[in-house]
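A.B. asks: here is a sequence together with a model predicted from it:
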Amino acid sequence: MNKRGFELTLNFVVILILSVVVLSFGIKFIHDLVASQEQIIPPVDQQIRNELARLIVGNKRVAIAFNKATIQRGSSEGFGLGIRNTDPTKTYFRINAQCMKYGSPEQEDLSSGCPPDALSLSYDKSQIRILNNEYEDTMIVVKVDKRAPPGNYVVYVNVCSYQSAAGSCPIDDSVHRYDQLQKIFVTVP
């Protein structure tokens, strides 16, 4: 038997195995990169900015642009949230969004709580600093799970304001609530 031929075949098999391993790591890396992109909060586009500017007039300090949407399972939708600071004593803000109500398509009453993991919400959970008479906008992304039951969902959005660095902002915190509790209405067909 020829030693060189055997050695060449063995080297080819080793290189083939290493190539498959490197290819699978590359595929996994690309998959993770794409999956992480879904969690990134997109910037607010000009159409949403225009709508928020229209909504935040007079005494209104918090608004959600286009707060109703029909979202297919496995898809997501972004909702623009605008905050205008009119209180010179408070410059720190925190946002909390939570799915609070659900009703099946047959139900007219949305009294029951949301099914667990039906909606995932992505938004800036860090503290936001807005000076007096300044304005800030951000996005709340609602992603519907592939196994979410069809029906109507209501997401409550609470914006809390503080004089100094702030803690949490529970949905039911009416003491630090900056403006009215905002709502996002999602229909899953």
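C.D. replies: Looks like it arrived, so ask away.

A.B. asks: CA only for contacts and neighbour counts going forward, please
C.D. replies: Will do.

A.B. asks: excluding chain neighbours, what is closest to Cys160?
C.D. replies: Arg177 (4.4 Å; C-alpha to C-alpha, 6 or more residues apart in numbering).

A.B. asks: for that neighbour, which residues are in contact?
C.D. replies: Neighbouring residues of Arg177 by C-alpha atoms under 8 Å, 6 or more residues apart in numbering: Asn158, Val159, Cys160, Ser161.

A.B. asks: comparison target below:
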Amino acid sequence: MNKKGFELAASFLVVIILSLVLFGAGMYIFTKIIKTSYDFKNDLDERTIEQLDQVMDDGSLVVVPRNRLNVERKKAGLFPYGFWNEGDVAATFDVSVTDKNALSAVISGAPITYNAVKVNERVHGLISIQVPKTASKGQYAFDIEIKKGGNTYGSIQRVYVLVV
């Protein structure tokens, strides 16, 4: 067998293997970055938690400080919320979101149940409302309701998504 031909074939195999390894490493890094950015976007940051706590300091049982967002089609609006257990014993709280306009939006973060919330414990959460690509421009209303033992706790908070 020709020595030059063998070296060329071996070099070609090395290049193919290195290309596959680099491609795999690139895909791994890409998915890790996307996952990290998604997790970061959907988690509450320290500043938002402090703002929720400041609003609850006035004695409000349920707070949703941001009640109106402009959202593009196929994008999501994030609504932070907070509440605290004013009762004498630990309790279970249920958070739900009602679409008042039949927008068929994808709602993440609700319904959710918080079990055994201690007396005076503050709970913070985040609700994501994703607008479908078929949505018409306009304003859409959603009600965020928190229930304690099956009864409405505090007041129902209405939030608005303005599709632009």
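C.D. replies: Everything's here; your move. All values derive from a computational prediction rather than experimental measurement.

A.B. asks: mind giving me JSON lines with the contacts of Arg177 of structure 1 and columns for distance to Asn152 of structure 1 and secondary structure?
C.D. replies: As requested, those are arranged in JSON lines below (distance: C-alpha to C-alpha, whole Å; DSSP: H, G, I helix; E, B strand; the rest coil):
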{"residue": "Asn158", "distance to Asn152 of structure 1": "20", "secondary structure": "strand"}
{"residue": "Val159", "distance to Asn152 of structure 1": "23", "secondary structure": "strand"}
{"residue": "Cys160", "distance to Asn152 of structure 1": "26", "secondary structure": "strand"}
{"residue": "Ser161", "distance to Asn152 of structure 1": "30", "secondary structure": "strand"}
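
A.B. asks: could you save those as CSV and add columns showing distance to Val186 of structure 1 and neighbour count?
C.D. replies: What follows is these, written out as CSV (distance: C-alpha to C-alpha, whole Å; neighbours: other C-alpha atoms under 10 Å):
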residue, distance to Val186 of structure 1, neighbour count
Asn158, 17, 26
Val159, 20, 25
Cys160, 23, 26
Ser161, 26, 27
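
A.B. asks: ok, those in structure 2: which stay?
C.D. replies: Here the contacts of Arg177 of structure 1 are checked against structure 2 with both residues aligned by TM-score structural alignment, their matches' C-alpha atoms under 8 Å, and the contacts held in both are Asn158, Val159, Cys160, Ser161.

A.B. asks: give me the aligned partner of the third one over in structure 2.
C.D. replies: Aligned by TM-score structural alignment, Cys160 of structure 1 pairs with Lys147 of structure 2.

A.B. asks: ok, now which ones touch its match?
C.D. replies: Lys147 of structure 2 touches Phe93, Asp94, Val95, Tyr153, counting by C-alpha under 8 Å, 6+ apart.

A.B. asks: select from these the one having the most neighbours.
C.D. replies: Counting neighbours by other C-alpha atoms under 10 Å, the top entry in the contacts of Lys147 of structure 2 is Phe93, with 23 neighbours.

A.B. asks: and the helix or strand hosting that residue, what does it pack onto?
C.D. replies: For Phe93 of structure 2, the host element (DSSP states H and E) is strand 91-99. Counting contacts by 3 or more C-alpha pairs under 8 Å, 6 or more residues apart in numbering; DSSP states H and E, strand 91-99 of structure 2 packs against strand 112-117, strand 138-148.

A.B. asks: and the residue positioned nearest the centre of structure 1, how far is that from Met139 of structure 1?
C.D. replies: With distances taken as C-alpha atoms, centre = their mean, Ser122 lies nearest the centre of structure 1, 2.0 Å away. Separation of Ser122 of structure 1 from Met139 of structure 1 (C-alpha to C-alpha, to the nearest Å): 8 Å.
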